[in-house]
Each structure stands twice: as C-alpha cells, then as structure tokens.
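In: Sharing a sequence plus its predicted fold:
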Amino acid sequence: MERLKLDVLGLCETRWSGEGHFASGDKLVISSGSPDGGYGGVAVVLSAAVKNSLLSYTPVSNRLLVVRIQATHVPITIIQVYAPTSSCAAEEIDDFYEKLQAVIDAMKSRQVCVVMGDFNAKLGLGRDFESGVGDYGLGQRNERGDMLAEFCRINGLVVCNTAFQHNLRSRYTWISPDGHTRNQIDYVMISKSWFSSVLDSRARPAAECDTDHHLVTMKLRTKHFRRVRCKSMAVRPFDVTRLRNPDVSEKYSVATENRFSLLQDRYNEECTPDELWDQIQAGITEVAEEVVGRRVRKKPPKPWISEEVIALAERKRIARCTGKDQEYNDLKLEVRRRIRCDRRK
C-alpha cells in the first residue's frame, strides 16, 4: 500500500472466519467472512491517513462488505464484493445480486458509491454506454457479464477500469494457472454522477500479490479528513481494572462515602435537581481521578510480518517482473514458509 500510495485496499477470498475489525500495524482491517472460514470472505484495509475518517461498516455476508468513509463533501460508500464463480449454482449468483441490490437501494442518492472486487464476469471489448462499460474492456462478454452489465445499467454505474486507455497488460486482471489464459473479471465501479472525479483506473500487474489476480486501482479526486470527535470521546477512560485490588477498592469506597456525606450536609431545598446531579457527577469524577486514575494509552501493535519477509516479498516481485521464473518460484515458497513461522510467534 505504501509503495503504490493506496488509501483503501479491497481483498477477496480471504477465507477468514467471522466478522469485525482489527489493527495491522498502523492500518485498520475490516473483515466479513463465513462463521467457520475456509471459503469466501472479503475485507477492506484502510491506511493510517484514512482510518480516522471511517464512519461505519456493515458485514453483509462472506461475499459483501459495506464501508462508509467521510470525505470532504459527502460520504463515500465502498462495497467490496466477491461474486460466485461459474461453477456455482444459478440460485447462488441470484442471491448475491439481490443482496448487492438491497445494499445500494438503502443508500442515499447523493452519496458516492464505489463497488469493487472480483465479479467473475467478462464484460468484453467494446463500449456499452447504457451499462457504463468503456471502450477498453477485454475479450467476449459471457452470461455473467450480461448480468453485471444489467446491474450497472439499473444503478447508473460506470466500470472505471474499462474507461481509460491502457495497454493490454494493464487491462487483464486474472491469469490461468498455466499462464496461457488472461481475462478481465475484476472491476471498480462508481456512480455516473461522480465519474468526472475519477482520474485513472487500471490493472497493476507489477503489484505482485502471490495470487492469480492482478490488483486493480482507481485514482479518485477527493479529500478525506479526520472525523470530528466530541471531547468526551477524546478523554481516556478510567482504569477500572485497578478496582480489583482490595486496597484500591476500599480506598475508593471510603473516598466516595466521604464525598457524598459532604454533599448531604450541603444539600438544601433551594438546590435544583440539575444542580444536585452536577455536584454528584463532579464528586464521583474527582474521586475516580484521585484514586483510580486514567487508563494508559497502549502503543499500536507492530506488524506480525517481519521485515525480512517484506524484503523477500519485494525480491519475489522483482523476480516476477524481470521474468526470472525459477527464482520467483523459489522465493514464493520461501515467503510462504516465513509467513507461517511469523504467524506462530
């Protein structure tokens, strides 16, 4: 992400179990997977600059994840998808598009909508203005491509990585295991009303990710900013774990009792309920500050992947770009082995 200066990264087929978010170094990873894991799964990674702009996220299924980010003018809703493959039943693909359509129908019209991921569909070469497909697709459209084109037409979406002229190497997004077949099945789409803000979109074959898919990027002309937080959210919470200590707990009880005794002596009928509550709240807070104290902020966790593995992954990327197949295969196995070792630590 740092090398390509990416702020938001979508992942497909993560095979992670459950749903939620976690920190990875200075980045935030949001995941939506199946209960047991092992198949499907989508995730969105937010950079350090963007994670504070996060408004909300909604894990829909192990194929759909919705993330909302606050931008300068309006929120950006990112829908990360992983569509069923051609081997899946027709009912499964219909269920996927029904859920995706329900997500878009629930959005407000003025929001920026970005739909991205692996659609396992070929839109083909040639412009289809009504469906938002540009001149720079690839191959022949298939049945799943017809479904995707109809979905784009209904929702007014533009397929960004078919709209910008690039060489063929920057168009195809998937390579078969034997290396002979290349297809364009991964897409980044945006609302037509916001397409003028897109500066570029294309596949990045040089971004070696140890997968048969190529990274697809979109450069969007917008500014994210840190979400405004109220002061109460910025204040560190009290370290209530200290109350497990019998001495601290007894000291807190005595101090609280003494403070309430003083309030009872000062209480008079002229004191309004709001004024009384303010005094009680201030008393409890002052005692907690003196006896319990505030929780100490923890340092962000370090990345679990070592620097040596990152260096090996960079060597692997260079070997693939320079056509050194044997060195690439050797480094690929070594990187996987080192990652498993780092994960066990």
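Out: Structure's in. What do you need? Fair warning: this is a prediction, and the values are worked out from it, not measured in the lab.

In: going forward, measure contacts and count neighbours with C-alpha atoms only.
Out: Noted.

In: ok, and what's touching the helix or strand harbouring Arg320?
Out: Taking DSSP states H and E as the criterion, the element that holds Arg320 is helix 307-321. Helix 307-321 has contacts (CA atoms under 8 Å, 6 or more residues apart in numbering) with 206-208, 325, 327-328, 331-332, 335, 338-339.

In: Equivalent analysis for stretch 99-110, please.
Out: 64, 74, 155.

In: related to what we said a few turns ago, which element follows the helix holding Arg320 toward the C-terminus?
Out: helix 325-344.

In: now that next one against helix 307-321, angle please.
Out: Put simply, helix 325-344 runs at 160 degrees to helix 307-321, going by axes from the mean of the first three to the mean of the last three CA atoms, to 10 degrees.

In: Second structure follows, compare the two:
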Amino acid sequence: MARRPTDRERHTPAQSSERGTAKTVGSGKFKKYSSNLNIATFNVLGLKSSLKRTTLTRDLARCAVDVCSLQETKLTDGLDESILGHRLICFPTKNYHYGLGFAVSSRLEIHRYWAVSDRVAVLTLSSSPSALVSVHQGQNVASGRPFLAIINAYAPTSTRCASNVAEMDRFYDDLATAYSEVSSSALLYICGDFNAKVGSGRRNANCLGSHGRGRRNFTGDTLVNFCETSHLYLANTTFKHPARNITTWTGWRRDKAADQKVPVYNQIDYIICRESQKRLLKNCRSYGGMEPYSDHRIVIANLEIPRVYGVLGSQTRKRSISRQPSVNTLRLASEKEVQLAYAKKLSDSLAEPTGEAGDDVQENWNAIQKHIHSAAATTVGYAKRKKNQKYDDAELEALSKEQRQLRIQLTFVTDDKKRKSLKTKRNRIQHS
C-alpha cells in the first residue's frame, strides 16, 4: 500500500519535475495524471512601446509563464495582439496611470474576459482544448465550461487610501463582485498589485503562511480581512525563500543623516487562491532580471493541475522525435569529383536488381529513396550539426551585453541624475 504524503511533502516544490510533463500519481488500477501550469503577476509600468511588449513576451516564454496578469499598462485605447506565442489583451482605461491586461500562452483556450472597473478585470480559460472561439458583443467567448479564472487586481496605494478611504472600499467592492461572478467549480486565482503589506507573522490569520516580509500596515489588514472572509489564501507567503525572492517592489526613501536615497524593499504583489485549492501549489516566489524596466518583480506560482480538467490536453506530453542527419549538400554543389562519384554510385545502385520493385508505386518510390540515401551517405557524407547561436553578429551581442549591465546598475544606483542618464542610455541601446 502506497504511503500517503505528509503536509510538508505535499506543499514542498518538486525538484525533479519538468514543466509540461505528464506523470502518474499513486498506484493500482486508477492512475491520476497531472500537469504543470505557471501563473504570474507583473506591474509593467507601461506597455505603449512595441519593443517593451516584445521583450515582455520573450521573458514570459523564457520563464515558462502560461498566464500573466499585467498592471499599469497605461494604454487608454486598449490592445489585443499576439507576440511570440502569447496573446496580449489590455483593457482601455480612462486614467493614464492605470490599465490592466493579460498575457496568455497560445496553448491555452480563452473562454471569456471582461473588466469590472479600471482596477479589477477577469479572465476565464476553457476546459475544452478544441473549443471554437467566437466574438460576441466585443467579448471573447468560447465553448466549454470555464476551467480556470484569473482576477487581475490593482489596488490604490496606501497614501491614497489614507486620504480617501472610499476609494479603497470601492476597490474591494469591485473585487468582491468579480469574485462572486466566478463559478465555484473553477480554479480561482487573484493576481495583482495590492499595495499592501501583510507582514511576516501569521497573527492568528489562516489566510497566509509564515514567510511574508515586514510589518503589516492598515491596507494589509484590509487585504487579510477580505481573504479571511472569502476563504482565500496568499500563496507567496507559503514557501521559504531568500529575501530577494520574497520582496516584490523596490522603492526609495531619503536618508536625512546621510543625505542620500536608500532602497526600500517591500512585498506588495500577491497571488491568491482558494484555501481548498492551495494543495495544488508547488512553488510561489518573485523573480528579478526581467528585460522590461519596472520597479516591481514578477511573481510566479507553479501549479500542479490534475489532468481531469483537460485544459492542457495532449500538448503537455513531450514527444521524442529522432532527427535524421542531413546530407552535406555544399560538397555536392561545389566539388566536381563528389558529383561524379555520387552520380556513378546512384546509377550503379539503381541498375542492380534488388527484387523490391513491383507494381505498387509507393513500394517503388521507397526502394528508390533507399538507393538515394545510400549513395549520398557513401560518397557525399553528412553535414556537421551546428549549434544555434543566440546572436548572428558581434555588434548585436555587444549591445545586448551592454544593456544588461546597465539594467543591473539601475537596480543599485541612488543618485537621481545618474539614474536618469543610465535609463536614457539603455533605452537608446534597446531601440538601436
């Protein structure tokens, strides 16, 4: 009889599991398949530049993110386009400093998406991989029941909430409205920038783990109360990580004694799930090193989704395709001796009776193919496989290396003038 995993084993991230690989769980007649799904949230600080949108989708593909909630897109007219295997959906906003959006991998089927307000939006994914997508009243609607719901949230800052409590109340009213519209049978994840610090201790709260950061503020109390009332759980307070993978935002404050700015590191971006679904979490943490500049870090949650939902379908199984070696056609095109040797060898092979020829056209063609490949292997040979190079010319490689170094410097510089100069120089390099 198989041993039941303990709570510690169930909530510890798997070390050897590979994204997208189906595996069996348990033993006996009934085998349960499971697949991986990665959900993220990222405050992008503007997506008007096509270059920034391209670098964003490239980073999401590099981090294997399937669905990402985006805040502060600053697109007043909205956007809907496909870039590098991800579909970017950005909602129009009345306020330039707001804007919500989603980046969805092409391997997932979108069921529906809508905006509740400038600060709350909802995306649902279909459980049918072959669902036919149609457009109805300006919204994307697909057949099949919703499998996964992502609520994108961008809360007002603590400073705005302190001076205008009604704005914070409106935000949580909109969040509660979006939460009530999601089917109870669907997996639910609320991802976004909540501008709230829940703190490092649990303080008799069942909605968070023991690995938060800092001291809880009054907006953090409001978030914890909302999660406790709605039976939700703050995923990125569960797992123990270094401080750099817990903090999600870097700010600056003036040190009067030293007369300079010093960095401030807070945890204000969260991925929230239902308490009953937290067993699906494999890991949840923040990551640095994103190509688009932002003072926020991306937060990624790794989920182990039971295959019974069927959202990933058969695409998650990796097929091993044996790659055939390629003939060195350059020698055949440039060397006269090789051409004559190949022609003579092929002519002699075709002239020899093999007993394979018959009335079937396909059998005759298969026999001719064997002679062609055999003659090429003997006289021409195979070409050496070339490794795919990341850069095609030295200038592009040097510019990419220089902009990465500038991005690292921007993280630690404290002087305002130097910081502005570095940002201008990096932007020029990226556009060139």
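Out: In hand now; what should we look at? Remember, predicted model here, so these are calculated numbers, not experimental data.

In: that older thread, so of the contacts of stretch 99-110 of structure 1, which ones are in helices?
Out: Asn155 (DSSP state H).

In: and of the contacts of stretch 99-110 of structure 1, the nearest to Val112 of structure 1?
Out: Val74 (7.1 Å; CA to CA).

In: for the closest one, what are its contacts?
Out: 110-112.

In: Where does Gly10 of structure 1 sit: helix, strand or coil?
Out: strand (DSSP: H, G, I helix; E, B strand; the rest coil).

In: sorry, that was for Thr41 of structure 2
Out: With three-state DSSP as the criterion, Thr41 of structure 2 reads strand.

In: What's the match for it in structure 1?
Out: Aligned counterpart of Thr41 of structure 2 in structure 1: none (TM-score structural alignment).

In: Same question for Gln277 of structure 2.
Out: Counting by TM-score structural alignment, the partner of Gln277 of structure 2 is Trp194.

In: State whether its match is indeed within a strand.
Out: No - counting by three-state DSSP, Trp194 of structure 1 is not found in a strand; it is helix.

In: can I assume it is in contact with Val114?
Out: No - the pair Trp194 of structure 1 / Val114 is not scored as a contact, 9.7 Å apart, by CA atoms under 8 Å.

In: ok, those two, which is more surrounded?
Out: Val114 (20 against 17; other CA atoms under 10 Å).

In: what's the average distance of the host helix or strand of that one to structure 2?
Out: Using DSSP H and E, Val114 of structure 1 falls within strand 112-118. For strand 112-118 of structure 1, the mean distance to aligned residues of structure 2 following superposition is 0.6 Å (mean CA distance after the TM-score superposition for structure 1).

In: start and end residues in structure 2 for that strand, please.
Out: So strand 112-118 of structure 1 is aligned with residues 187-193, judged by TM-score structural alignment.

In: From Ile78 of structure 1, how far off is the residue sitting nearest the centre point of structure 1?
Out: The centroid of structure 1 falls nearest to Val44 when counting by CA atoms, centre = their mean (2.1 Å). For Val44 of structure 1, the distance to Ile78 of structure 1 (CA to CA, to the nearest Å) stands at 9 Å.

In: before we move on, what about Arg343 of structure 1?
Out: 29 Å.

In: of those two, who's got more company?
Out: Set side by side, Arg343 of structure 1 and Ile78 show more neighbours around Ile78, with 22 against 10, by other CA under 10 Å.
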